[in-house]
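[1] The following block contains a protein sequence and its predicted model.
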Amino acid sequence: MKKTIYYMFMMLVCTQIQAQKDFQGMAVYESKTQAPKFEGMRGNRDITPEMKKNMEEGMKKILEKTFILNFDKSASIYKEEEKLEAPGQQNGFRIMVGSMMGGGGTFYKDVKTKSYTVDKEFMGKEFLVIDSLPKLNWKLEQETKQIGGYTCYKATVVKEPSKTDFRNFRPKKTDDKKEEAKKTSGETKTNFADNFEMPKEILVTAWYTPEIPVNQGPENYWGLPGLILEINDGTTTILCSKIVLNAKDKAEIKPSKKGKVISQKDYDETVIKKMEEFREMNRGRSSGPAQTIGR
């Protein structure tokens, strides 16, 4: 009798271990970033009201994306949902801004080793960024709300923004007196990059659910006692719209291997250098034929 009970106990333990090993989930996230206003460029004679409107609408489309997060107990893959675009939609402006935002890629997180791997494309070159996951000192709050039927708890963290993520730039406040002085002096040329600045720190608010006990989330967010279903940093909101647990078809959760291996620090320095070169190249450039930016 004792042997029978022992064997039943061991079978139960093995079943639970196997269930944990096979556990996998999929979450769909809608990411929206507030499109920047180009009011600070009103002194630039090259930017017509129609171009300004097209730029803002084009930016809005670029900054609204759908992502898929496939996860298990220890790792996850976060990737933009692939969509077919009509011919002509990939215009130069969208390609340039998309490149400045990292060019998409597959974000792999391993919470056991506290590391991540992400393949990025920047200005036609492929990189494989491998580094340690950021240490996020979350402050757990008591506030709760419902997201898709799951009870979620609030958590906040103050962090340094990535200087290579275009979404972190904030529009500079316009000084009307200085703008008027520029007009009076005839200095009307304005560089695009001069209208934005990078904040020293950003406050991030997350909503996580202990009902799905994995410390995963979108992008490089992790470390909470439950799956993160929403992220907000003031300009960007990432909200989970669908969750599927233990589907019959399992996704392959493995890091990408394409691209030149590089650390996050070296990648950031490479991007910043190229962006500065681009900025200087366009600073003070004389007016040329106006080019309409398509939607």
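    Everything's here; your move.
[2] going forward, measure contacts between C-alpha atoms and count neighbours the same way
    Will do.
[3] gap between Pro210 and Lys258?
    35 Å (C-alpha to C-alpha, to the nearest Å).
[4] which of the residues in stretch 20-28 are buried?
    For stretch 20-28, a neighbour-count test (16 or more other C-alpha atoms under 10 Å) marks Gln24, Gly25, Met26, Ala27, Val28 as buried.
[5] The fourth one sits in which helix or strand?
    Using DSSP states H and E, Ala27 maps to strand 25-33.
[6] helices or strands up against that strand?
    Applying 3 or more C-alpha pairs under 8 Å, 6 or more residues apart in numbering; DSSP states H and E, we find strand 25-33 packed against strand 64-71, strand 236-245.
[7] Among Pro210 and Lys258, which residue is more densely surrounded?
    More crowded of Pro210 and Lys258, by other C-alpha atoms under 10 Å: Pro210, with 16 against 12.
[8] Let's verify Glu269: helix, strand, or coil?
    Recorded secondary structure, Glu269: helix (DSSP: H, G, I helix; E, B strand; the rest coil).
[9] then this one, side by side with the first:
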Amino acid sequence: MKVILKNTLFLVLLLFNNIIYSQAESVTKVLYKQVPYAIPSDRGLAKEEKAGIVKENIARDKVECELTFTKSKSVFGLIEKPLLNKDFDYLREAILVSDKYYKDIVNQKKTRFEELGGENLNIILPFNQYNWEITTETKKINNYTCYKAICRWDDFNIRRNSTDVFSAEAWFTPEIPSSFGPMGLDGLPGLVLEANYGASGIHFYIVKIEFNVENSKVKFNPPAVKYITEEEHQKRLIKEYENMGRE
């Protein structure tokens, strides 16, 4: 049985590291890529199927995402690569992580920006979105000591009128006391360096961290477009599916 660390321990670590890591509004950038799809070792897998996975991994390796944050705000999104806009394999992988995620700690706001049906929308997310269980399991990532955290949550799917169960795993380091992470997977007492979204197949790993970035032109506030709730977003998705069925 895994022993669950007391949250107070991490609060102490967080406060201690905040003294060391005290560049008030300095900008930090984190580059993430995705772990390649595993190629099954089953000998019965057709040669063409294995070749297809290899092809997907080549495209997946071209997809890069960036988390940029200050002490109080963050934005996470896909790094645009216009020269690859005609590469179907790349676009198929990139669309999975194409939404932008914004977090504002001071005002306790968290949003996801996406394009739906030709309209740009800010989807309001719960600020404390995940109920994390922090374990004592550790490993080194880029020379940082990281702790494993896991969470599970239910999400009602209005289109199917059923509840889906999701899970995620994150490796975070209290050595960088910022509660941010890739694709909105955040809320831990340290920066998330690796994140696995379970059955979705989305699995980020850190490539590099750049501290004290100068002349950053990143916009930390969501675009000035319409805000909707997740429930409203689900209803819009149903409408989109219905419209696609009529075409």
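    Nice, thanks for sending it over. Quick caveat: nothing in here was measured; it's all calculated off a predicted structure.
[10] quick one: what's aligned to Val214 of the first structure in the second structure?
    In the second structure, the residue paired with Val214 of the first structure is Ser178, using TM-score structural alignment.
[11] How are the helices of the second structure distributed by residue range?
    For the second structure, applying DSSP state H gives helices covering 7-20, 47-60, 88-94, 230-246.
[12] Would you enumerate the residues in contact with the nearest residue in space to Ile150 of the second structure that is not next to it in sequence?
    Nearest residue to Ile150 of the second structure in three dimensions, chain neighbours excluded: Glu169, at 4.5 Å (C-alpha to C-alpha, 6 or more residues apart in numbering). By C-alpha atoms under 8 Å, 6 or more residues apart in numbering, the contact list for Glu169 of the second structure reads Lys148, Ala149, Ile150, Cys151, Ala195, Asn196, Tyr197, Gly198.
[13] These in strands, which ones?
    Among the contacts of Glu169 of the second structure, the ones falling in strands (DSSP state E) are Lys148, Ala149, Ile150, Cys151, Ala195, Asn196.
[14] Of the residues you listed - the most surrounded one?
    Ranking these using other C-alpha under 10 Å puts Ala195 first, with 27 neighbours.
[15] Spatially, what comes nearest to it if we skip its sequence neighbours?
    Of all residues not flanking Ala195 of the second structure in the chain, Ala170 sits nearest, at 4.4 Å (C-alpha to C-alpha, 6+ apart).
[16] cool, and Ile130 of the first structure?
    Spatial nearest neighbour of Ile130 of the first structure, excluding adjacent residues (C-alpha to C-alpha, 6+ apart): Thr117 at 4.5 Å.
[17] and the gap between the one you found and Tyr208 of the first structure?
    As defined by C-alpha to C-alpha, Thr117 of the first structure lies at a distance of 23 Å from Tyr208 of the first structure.
[18] before we move on, back to that, which one of the ones in strands among the contacts of Glu169 of the second structure sits closest to Phe220 of the second structure?
    Checking those against Phe220 of the second structure by C-alpha to C-alpha gives Ala195 as the nearest, at 22.0 Å.
[19] my guess is Glu194 of the second structure meets Phe204, correct?
    Yes - contact criterion C-alpha atoms under 8 Å: Glu194 of the second structure and Phe204 qualify, at 5.5 Å.
[20] the strands in the stretch 51-200 of the first structure, which residues?
    With strands called from DSSP state E, counting those that start in this stretch, the stretch 51-200 of the first structure shows them at 64-71, 75-80, 106-110, 115-122, 125-132, 139-147, 150-159, 170-171, 196-197.
[21] Could you tell me where the third one falls in the second structure?
    Which is strand 106-110 of the first structure. Under TM-score structural alignment, the match for strand 106-110 of the first structure is residues 100-104.
[22] how much does the matching stretch stray from the first structure?
    For stretch 100-104 of the second structure, the mean deviation from the first structure after alignment is 1.5 Å (mean C-alpha distance after the TM-score superposition for the first structure).
[23] what about that stretch, distance to the chain center?
    Chain-centre distance of stretch 100-104 of the second structure: 10 Å, with C-alpha atoms, centre = their mean, to the nearest Å.
[24] Also stretch 87-107 of the second structure?
    8 Å.
[25] and if you look at stretch 142-160 of the first structure?
    18 Å.
[26] before we move on, what about stretch 82-93 of the first structure?
    For stretch 82-93 of the first structure, the separation from the chain centroid amounts to 20 Å (computed by C-alpha atoms, centre = their mean).
[27] what do you get for stretch 117-128 of the second structure?
    Centroid separation for stretch 117-128 of the second structure versus its chain: 15 Å, with C-alpha atoms, centre = their mean.
[28] who touches the aligned partner of Asp119 of the first structure in the second structure in this structure?
    The equivalent of Asp119 of the first structure in the second structure is Phe113 (alignment by TM-score structural alignment). Phe113 of the second structure is in contact with Asp99, Lys100, Tyr101, Tyr102, Asn120, Leu121, Asn122, Ile123, Pro222, Pro223, counting by C-alpha under 8 Å, 6+ apart.
[29] Who are the contact partners of the fourth one?
    Under the criterion of C-alpha under 8 Å, 6+ apart, the neighbours of Tyr102 of the second structure are Lys73, Ser74, Val75, Phe76, Lys110, Thr111, Arg112, Phe113, Gly184, Phe220, Asn221, Pro222.
[30] Give me the buried subset of the residues you listed.
    Using 16+ other C-alpha under 10 Å, the buried ones in those are Lys73, Ser74, Val75, Phe76, Lys110, Thr111, Arg112, Phe113, Gly184, Phe220, Pro222.
[31] from what I can see Ala94 of the second structure touches Val63, true?
    Yes - contact criterion C-alpha under 8 Å: Ala94 of the second structure and Val63 qualify, at 5.9 Å.
[32] Contacts only, for Lys110 of the second structure.
    Tyr101, Tyr102, Lys103, Asp104, Ile124, Leu125, Pro126, Phe127.
[33] Could you pull up the residues touching Thr156 of the first structure?
    Contacts of Thr156 of the first structure by C-alpha under 8 Å, 6+ apart are Trp138, Lys139, Leu140, Glu141, Leu203, Val204, Thr205, Ala206.
[34] which residue lines up with the second one in the second structure?
    Using TM-score structural alignment, the equivalent of Lys139 of the first structure in the second structure is Glu133.
[35] For the residue nearest the centre of the second structure, give me its contacts.
    In the second structure, the centroid-proximal residue (C-alpha atoms, centre = their mean) is Met183; its distance is 1.9 Å. Going by C-alpha under 8 Å, 6+ apart, Met183 of the second structure touches Phe76, Gly77, Val97, Lys100, Tyr101.
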